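Peer 1: the following comprises the amino acid sequence and a computationally predicted model.
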Amino acid sequence: MCGIVGAVSNRNIVPILIEGLKRLEYRGYDSCGVAVHQDAELKRARSTSRVAELDAQVAEDHIHSGTGIAHTRWATHGVPAVHNAHPHFSKGPGVDPQGPGRIALVHNGIIENHDELRAELKARGYQFDSQTDTEVIAHLVDQLYNGDLLEAVQQALLRLRGAYAIAVFCRDEPHRVIGARHGSPLVLGVGETENFVASDAMALAGVTDQIVYLEEGDVVDLQMGKVWISNRDAQGRYQAVQREVRTVHAHTGAAELGPYRHYMQKEIFEQPVAIANTLDSVEGISPELFGDGAYRIFKDVDSVLILACGTSYYAGLTAKYWLESMAKIPTSVEVASEYRYRDSVPNPRTLVVTITQSGETADTLAALKHARSLGMEHTLTVCNVSTSAMVRECRLAYITRAGAEIGVASTKAFTTQLVGLFLLTLALAQTRGHLNDEQEAEHLKALRHLPVAVQAVLALEPQIIAWSEEFARKENALFLGRGLHYPIALEGALKLKEISYIHAEAYPAGELKHGPLALVTSAMPVVTVAPNDALLEKLKSNIQEVRARGGELFVFADSDTKIESEAGVHVIRMPEHYGALSAILHTVPLQLLAYHTACARGTDVDKPRNLAKSVTVE
């Protein structure tokens, strides 16, 4: 999603701003821009191309300064176009329509009352050049400015409804940048004689490792060698606050492609290591894997509520099968963006589990807060970022160690989430008396062998490449799975549509006769996940239903399923059946199928159109 970088220094910070944007490119964006305080004026460059083009434009225009802000935008209000790109400048009454005004601002999030503020500011003579909600904030700060930028920003924030992270500077106050956050992440980077603000610590890698994770409602005043943080008290007055400075070694090497064509391919092949790292500290099953006090909480809960979005939601659906069959605990899984807007029946003895790769997913954070407002205080997150807002908001956490994931389509984050959720299942089963020592030993042995098993699946890549040539010519596809593997079919369909733009849907195989079978023709490839489990014979019947209608099947089958290749039935044999963890193994070939199909179609694999990596707006 959108990215922010800002800086105040006595050196030229434009290269730092540009490099910061490059480190945030993985989040997805439609446009980018940079603005600086130069020669007592505001100066900027904006582009609807990549950051590399912006870098060339900055060099051509000789943009340099010790004070500036930069941004990558994922379009919400207004089409992707230069006039909608950030940074935005204020243009008050009497300002030259072609001039820059005095306020420069970048913004992540959505301002819900922007229409009424726009009407008010237009009546005061402000000129609008964009369709964005962000430009409203720049004009509002300008209208309230009376010589003190911090005071103007604080007053403006009182008028805003919605979510935001902003960075703003003023023509009349060089060497000063104000940042603020409410519902969108923002971090402060502290240097000796310079200070930085960014939406992600990764943007500041190599610049400073002294990071402050700003809390909800914080406003930060950056000057050279000085930083002030304030927050509103219960009476709405801003008071100085202290925040912990942490030493954070942000990922830098993760941005190197090495021998791979795309980050997505690299991350698919990193899964054995990512899973091994996620399991590195697991010597036995214990509630304390999830934090101090976990045993007491696990003993108290009588149900589980999983909140997540997108790929993480499918991880939650998979975990429901494990939790109910192994831990014998009732489990519901909710799309986070829907849960907070419906009437539900709260249970204070529910364990609320959030799943998120970034830990900053706006809908999941809001759903968590909604659950807590209903009296459900037992909270746990499975997350890949230990310093994220989600980890700070939850009582318990399991940190996956997938490392930085650059490709928009999640791969190693998903499989490590499944590992974390399987460990949670075992810990709850143990606490509830449904896991004996022998079973624990068997599951731990299977988990430790999992990286090797995934490596064996990756060796199937040449066969999957051959399938992808066929898929690349299609515009629609069906994915089928049963039981535990139905959510994996959903994830496979999502991956294919995300990066190849082929319309794909997934169904429980038993639902074929209830509608989807009408779509099956020779032009509709049907991908089937076929593990050797209790539902295999039922699945074989579903396969015959497809064949009888002339459908062409592509089956990922365990070696002992006795499903053979024939006319219209293509089979790739998985190296081994993996019991309860089979869902993780069957995810990998579906990732490879989507990846190589997208390559064959020539799409932008790592940055698919219209999508963002970290969804930090509702």
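Peer 2: Yep, that arrived.
Peer 1: hey, let's count contacts and neighbours off CA atoms from now on
Peer 2: Fine.
Peer 1: against which helices or strands is the helix or strand His596 falls within packed?
Peer 2: His596 is part of helix 582-601 when elements are defined by DSSP states H and E. In terms of contacts (3 or more Cα pairs under 8 Å, 6 or more residues apart in numbering; DSSP states H and E), helix 582-601 is packed against helix 263-269, helix 412-431, helix 437-458, helix 461-471, helix 486-500.
Peer 1: buried sites along the third one?
Peer 2: When you say that, I think you mean helix 437-458. Within helix 437-458, the residues that qualify as buried are 440, 443-444, 446-447, 450-451, 453-458, counting by 16 or more other Cα atoms under 10 Å.
Peer 1: returning to what we had before: got the helices and strands packed on helix 582-601 as JSON lines, with distance to Arg401 columns?
Peer 2: Below are the helices and strands packed on helix 582-601 laid out as JSON lines (distance: least, Cα to Cα, whole Å):
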{"stretch": "helix 263-269", "distance to Arg401": "13"}
{"stretch": "helix 412-431", "distance to Arg401": "7"}
{"stretch": "helix 437-458", "distance to Arg401": "14"}
{"stretch": "helix 461-471", "distance to Arg401": "24"}
{"stretch": "helix 486-500", "distance to Arg401": "21"}
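Peer 1: could I get the contacting residues of Ala205?
Peer 2: Ala205 sits next to 249-252 when contact means Cα atoms under 8 Å, 6 or more residues apart in numbering.
Peer 1: neighbours of Gly206, just the number please.
Peer 2: 14 (other Cα atoms under 10 Å).
Peer 1: if I look at it, how far off is Tyr238?
Peer 2: Shown here: Gly206 relative to Tyr238, a distance of 33 Å by Cα to Cα, to the nearest Å.
Peer 1: cool, and Ala152?
Peer 2: 12 Å.
Peer 1: Ala327 too?
Peer 2: 48 Å.
Peer 1: neighbour-wise, which of the two wins?
Peer 2: The residue with more neighbours, out of Ala327 and Tyr238, is Ala327; 21 against 18, by other Cα under 10 Å.
Peer 1: I'd say the more buried one and Leu424 touch.
Peer 2: No. Contact criterion Cα atoms under 8 Å: Ala327 and Leu424 do not qualify, at 9.3 Å.
Peer 1: and Ala250, what helix or strand is that in?
Peer 2: Using DSSP H and E, no helix or strand contains Ala250.
Peer 1: grab the nearest non-local neighbour of Val106.
Peer 2: Pro87 (4.9 Å; Cα to Cα, 6 or more residues apart in numbering).
Peer 1: now for Ala152 and Tyr238: what residues contact both?
Peer 2: Common neighbours of Ala152 and Tyr238 are not found (criterion: Cα under 8 Å, 6+ apart).
Peer 1: any idea how far Leu351 is from the closest residue to Gln57 other than its chain neighbours?
Peer 2: In space, and not counting its chain neighbours, Gln57 is closest to Ala45: 6.8 Å by Cα to Cα, 6+ apart. In this view, Ala45 and Leu351 are 48 Å apart by Cα to Cα.
Peer 1: take a look at this one as well, against the first:
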Amino acid sequence: MLDEDGTLGVRKRAGKLDRLLEDLEASPLPNGSTGIGHTRWATHGGPTDRNAHPHLGDDGKLALIHNGIIENFAELKDDLLADGYTFESDTDTEVAARLLGREYGITHDLEQAFRNTVSRLEGAFTLLAVHRDQPGLVVGARRNSPLVIGLGDGENFLGSDVAAFVEFTRRAVAIGQDQMVAIRPDSVTVTDFHGAPVETHEFEIAWDASASEKGGWSSFMAKEISEGPDAVANTLRGRIVDGVVVLPDLDAIGEVDLAEISRIVIVACGTAAYSGILGKYAIEKWARVPVEVELAHEFRYRDPVLDATTLVISISQSGETMDTLLAVRYAREAGARVLSICNTQGATIPRESEAVVYTHAGPEVAVASTKAFVAQVAALYLFGLHLARIRARCRPTRSSPTRRSCWPCQRSSPPSWSRARRSASSRSGWPTRGPCSSSAATWASRSRSRAR
């Protein structure tokens, strides 16, 4: 945390957040208006206090947090050791902090030093940093790892996901691959790693902070199971008009090209791959196009046969699943058409696809996917009906399925979900009422005009 006088306060603890909160209550940090924080998954070094984030550089004047893995950290660490630097942790993150400190000693400009630093890093990373000589400034960069800006009134935010700041603003901007951002209370600047300005696009977050909290439920999984019918309904909303599926989301590909698709390959990981299997049954039955379902982490290694008549459909709740993203890039380079089904606005996979059908399941916090899964199935069913209608219209010998005959989800799901919810509500700890409000975040940074 940085206050307006440039005092940098640092606090970090291994274990649950409650431990850190207790420590902060006993000994508060400076009442600052600029801060960064991160809940770390221990990839390099064990889950200890000394390995926790943030890490410091420039003799403790700067703090840096990191999400991801720096693959060339050993080489960079050897370079820093040869230059006389010492290390207090076992992490790749501290290497980036020390490197940034060295660059700052040369440039005396945090943005330029940060740009010089990230240009030397390899791997998947999102980095954020502050320096006590430049209070009111947070710099960030991303490569193969998400970063989103939250646009506030006299304050701005950075987070790995919009859930980090949706409590404060619903206006957001996604940062692209190999891009850097500098936020101040009254300004946001986005450039590439070479310093050239880049165009950004603002979007509005479609849900509020209460959607990412348990709100009285015993677990996020219980809450999200109960939200399944709403997730399906929200995914269908506005996409069925007079009994006909309408998907303007696919205009970028075009109906003529869709009609000529000879083969579909669905790529996904985990639960999303299971939704793809259900989608395969529906699409083949209704549109009569052969469909394969591939695990995204194997797809690009087997040298698949792809061409302009192949449609690759990627499925990812977060839109940041690395293996799925790499499969999307592989498919586009091979000349295939690419459609994505995603639940997260501003994510990388939708931006790198030709077209995207967004599900509207809201944030999914539980590890076991429930409402996002049924929303993905709903989106695949919509696409199957849409493709069947196009192929029937372009090829008059074919018959088009009707919504009534092949949309069982809309008719049968709500009653079965209602029974499940009534049953669940009768158990101890499962409330019958919906959620209330608060906020949740993985990690976030904020630069504000004043402390709240």
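Peer 2: Everything's here; your move. Treat the numbers as computed from the prediction; the structure is a model and nothing was measured.
Peer 1: just give the closest residue to the aligned partner of Asp142 of the first structure in the second structure, not the sequence neighbours.
Peer 2: Aligning on TM-score structural alignment places Asp142 of the first structure opposite Gly101 in the second structure. Among residues not flanking Gly101 of the second structure along the chain, Asp58 sits closest, at 4.2 Å (Cα to Cα, 6+ apart).
Peer 1: hmm, that neighbour is touching Glu103, no?
Peer 2: No. Counting by Cα under 8 Å, Asp58 of the second structure sits too far from Glu103 to count as a contact (9.0 Å).
Peer 1: the two: which is more packed in?
Peer 2: Set Asp58 of the second structure next to Glu103 and count neighbours by other Cα under 10 Å: Glu103 wins out with 20 against 17.
Peer 1: Arg176 of the first structure maps to what in the second structure?
Peer 2: Aligned by TM-score structural alignment, Arg176 of the first structure pairs with Leu137 of the second structure.
Peer 1: nearest residue to that match in space, please, no chain neighbours.
Peer 2: That would be Arg184: by Cα to Cα, 6+ apart, it lies 5.0 Å from Leu137 of the second structure.
Peer 1: what about the aligned partner of that neighbour in the first structure, neighbour count?
Peer 2: The alignment partner of Arg184 of the second structure in the first structure, by TM-score structural alignment, is Gln223. Residues lying near Gln223 of the first structure (other Cα under 10 Å) number 21.
Peer 1: residues in the second structure aligned with stretch 539-548 of the first structure?
Peer 2: Using TM-score structural alignment, stretch 539-548 of the first structure pairs with nothing in the second structure.
Peer 1: ok, now stretch 351-370 of the first structure?
Peer 2: Aligned using TM-score structural alignment, stretch 351-370 of the first structure spans residues 311-330 in the second structure.
Peer 1: distance between the ends of that stretch?
Peer 2: Terminal residues of stretch 311-330 of the second structure are spaced 13 Å apart (Cα to Cα).
Peer 1: check which residues of it are buried.
Peer 2: Buried-residue list, stretch 311-330 of the second structure, by 16+ other Cα under 10 Å: 311-330.
Peer 1: what does stretch 229-241 of the second structure give?
Peer 2: So, applying 16+ other Cα under 10 Å, buried residues of stretch 229-241 of the second structure: 229-236, 239.
Peer 1: ditto for stretch 119-126 of the first structure
Peer 2: Neighbour counts over stretch 119-126 of the first structure (16+ other Cα under 10 Å) mark 121-122, 126 as buried.
Peer 1: repeat for stretch 334-344 of the first structure
Peer 2: 334-337, 339-340.
Peer 1: mind listing which of these are in helices?
Peer 2: Among these, the members found in helices (DSSP state H) are 336-337, 339.
Peer 1: dump the residues you listed to TSV, plus distance to Pro15 of the first structure.
Peer 2: Shown next, in TSV, are those (distance: Cα to Cα, whole Å):
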residue	distance to Pro15 of the first structure
Ala336	38
Ser337	38
Tyr339	43
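Peer 1: just give me the closest of those to Ile488 of the first structure.
Peer 2: Comparing those against Ile488 of the first structure with Cα to Cα picks out Ala336 as the nearest, at 19.2 Å.
Peer 1: on that earlier part again, check contacts around the match of Arg176 of the first structure.
Peer 2: Taking Cα under 8 Å, 6+ apart as the test, what Leu137 of the second structure contacts is 34, 130-131, 182-185, 447.
Peer 1: 7 Å instead?
Peer 2: 130, 182-184, 447 (Cα atoms under 7 Å, 6 or more residues apart in numbering).
Peer 1: likewise Gln345 of the second structure?
Peer 2: Listed by Cα under 7 Å, 6+ apart, Gln345 of the second structure has no contact partners.
Peer 1: what lines up with it in the first structure?
Peer 2: Under TM-score structural alignment, Gln345 of the second structure pairs with Ser386 in the first structure.
Peer 1: same thing with Glu284 of the second structure?
Peer 2: Per TM-score structural alignment, Glu284 of the second structure is aligned with Glu324.
Peer 1: from Lys320 of the first structure, how far off is the closest residue to its match other than its chain neighbours?
Peer 2: Counting by Cα to Cα, 6+ apart, Pro330 is the residue found nearest to Glu324 of the first structure once chain neighbours are left out, at 5.9 Å. Here the criterion is Cα to Cα. By it, Pro330 of the first structure lies 8 Å from Lys320 of the first structure.
Peer 1: check Arg73 of the first structure too.
Peer 2: 36 Å.
Peer 1: the more surrounded of those two?
Peer 2: Set side by side, Arg73 of the first structure and Lys320 show more neighbours around Arg73, with 28 against 23, by other Cα under 10 Å.
Peer 1: wait, what's in contact with the corresponding residue of the second structure for that one?
Peer 2: When the second structure is aligned by TM-score structural alignment, the residue opposite Arg73 of the first structure is Arg40. Arg40 of the second structure makes contacts with 52-53, as judged by Cα under 7 Å, 6+ apart.
Peer 1: now for Arg398 of the second structure, how many residues are close by?
Peer 2: Neighbourhood size, Arg398 of the second structure [other Cα under 10 Å]: 14.
Peer 1: what's the closest non-adjacent residue to it?
Peer 2: Using Cα to Cα, 6+ apart, the closest residue to Arg398 of the second structure is Ala392 (4.8 Å).
Peer 1: relative to helix 408-425, how tilted is the stretch of helix or strand the one you found belongs to?
Peer 2: Using DSSP H and E, Ala392 of the second structure sits within helix 371-394. Here the directions of helix 371-394 of the second structure and helix 408-425 differ by 170 degrees (axes from the mean of the first three to the mean of the last three Cα atoms, to 10 degrees).
Peer 1: tell me the most packed of the contacts of Ala205 of the first structure, by neighbour count.
Peer 2: In those, the most neighbours by other Cα under 10 Å go to Ala250, 18 neighbours.
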